[in-house]
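1. have a look at this prediction, sequence included:
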Amino acid sequence: MINQNPFEVIEEIYEEHYTYLRNFLIGLTKSYDIADDIIQELFAKILTDPSRVQQVTYMKSWLVKAAKNTLLDHYKKRKPALFHDESVIESLLIENQRQL
C-alpha cells in the first residue's frame, strides 16, 4: 500500500467499504440520497488529502467514525439551531442505531 499511487489506494478503499458505509448511513438517516451525499463528501475530503488514510490501522472503523462525523457536519450545516449540543446529536444517532 505504501508504494501504490495514493489515488489507487483510495479507489480500493472505496470499492471495499462502499456497501458497508452506505448501509450504515442508510440505517442512521433512513435516506438513500443523504447516505450517498455523505459518502461522496467523505471521499472528497479524503481525495483532497490522501495522506489521511496512510496511517490508518483499522480502515473500516476509521471510515465509520469519519462517516458519522461527516453526517453530523451535514446536519449542522442544514439545521444549525437544532444542533448546538453535540451530546444530543450523539444520543439521537445512538438511539436510532439501537432501533435497527
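-> Now that the structure is in, tell me what you want to look at. Everything numeric in this text was worked out from a predicted model, so none of it was measured.
2. for the rest of this, base every contact and every neighbour count on C-alpha atoms.
-> Fine.
3. which residues touch residue 6?
-> Counting by C-alpha atoms under 8 Å, 6 or more residues apart in numbering, residue 6 touches 50-51.
4. which element is residue 90 on?
-> helix 86-98 (DSSP states H and E).
5. gap between the residue nearest in space to the middle of the chain and residue 3?
-> For the chain, the residue nearest the mean C-alpha position is residue 67 (1.2 Å; C-alpha atoms, centre = their mean). Applying C-alpha to C-alpha, to the nearest Å, the value for residue 67 to residue 3 is 26 Å.
6. for comparison:
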Amino acid sequence: MNQHPEILRQLKEGSYKAFNSLYEQYFDLLYGFIFGLTRSHEQTRELVQEAFIKVWINRQKIDMNLSFKAWLFKMAQNQLKDQLKKQFNNPIFEDYLIHCSDEQLSLNEQDSFDFEAFNQSLAKAKEKLSPRQVQIFELTKEQGLSATEVANRLQISEQSVYNYLHQALSILRKEMSAFYTLFFMFFLHS
C-alpha cells in the first residue's frame, strides 16, 4: 500500500508538483541504494535521473495498490542490470573479464553473465529458502528497505531481520555459485 495515494493520484494526472514532491522525498534514498551497487557517483547520478524520467513517462502505469518506493527501486535496479548487460558486451569489459578469470575471481564460464539465466537461477535458489527468508531477502535486497523498515513492517525485531537475511544469503551464495560475480554485485557488497 502506498504511503501517499493523493500525491500519486496527482502524479498520474500529470502534476509536476506531485512529481517534484516524490523526487525530493526519494532522491537521497534511491541515490544511496544505487551508489551501494555501483560505487560510482557519475553512474549513480545517471541511473537515478533516468529512473525519475521513467517515473514521469510511465506515471499513468503506477499501481496505487503497490509500494511506489519498491517500484522506483526495482526500476532503477533493472536499469543498472541493463547498463551492466551493455558493458558486458563491450570489448574493453571482455578484456577485463579475461583478466579477472586469470586472477581466478570466480568467473566459471562466459555465459555466467546471461541475465535471463541469472534471474532463473535466482528464482530457483529462492525455492530453497523458507517463506520468511524469501520475504526478508526481497524486502531488503531487492526493494532496498532498511532492516528497521522491514522489522516495523513485519513486526519482528531488527536482529531477527539480520538473522533471516544472513541465513538467506548463506543459502543463496551457495546456490548461485555459477553466478557469484553478479550475485555479489547485486546483493552482497552493499
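-> Received the coordinates, thanks. Since this is a predicted model, take the numbers as computed values, not measurements.
7. TM-score for these two?
-> Here the TM-score for the pair of chains, by TM-score structural alignment, normalised by the length of structure 1, is 0.76; 99 aligned residues with a C-alpha RMSD of 2.7 Å.
8. coming back round to it: what packs against the helix holding residue 90 of structure 1?
-> Helix 86-98 of structure 1 is packed against helix 6-29, with contacts defined by 3 or more C-alpha pairs under 8 Å, 6 or more residues apart in numbering; DSSP states H and E.
9. residues in structure 2 aligned with the helix it packs on?
-> Mapped onto structure 2 using TM-score structural alignment, helix 6-29 of structure 1 covers residues 15-38.
10. how far does that stretch sit from its chain's centre?
-> Between the centre of stretch 15-38 of structure 2 and the centre of its chain there are 14 Å (C-alpha atoms, centre = their mean, to the nearest Å).
11. enumerate the positions of that stretch that are buried.
-> 15, 18-19, 22-23, 26-27, 30-38 (16 or more other C-alpha atoms under 10 Å).
12. ends of stretch 149-164 of structure 2, what's the gap?
-> Stretch 149-164 of structure 2 end-to-end distance (C-alpha to C-alpha) = 15 Å.
13. which residue numbers in structure 1 go with it?
-> Going by TM-score structural alignment, stretch 149-164 of structure 2 lines up with nothing in structure 1.
14. next one: stretch 66-85 of structure 2
-> Stretch 66-85 of structure 2 maps onto residues 57-76 of structure 1, going by TM-score structural alignment.
15. stretch 125-137 of structure 2 now?
-> Going by TM-score structural alignment: stretch 125-137 of structure 2 matches no residues.
16. circling back: now for the helix or strand hosting the residue nearest to the centre of structure 1, which elements pack on it?
-> Using DSSP H and E, residue 67 of structure 1 maps to helix 59-78. Here helix 59-78 of structure 1 touches helix 6-29, helix 32-48, going by 3+ C-alpha pairs under 8 Å, 6+ apart.
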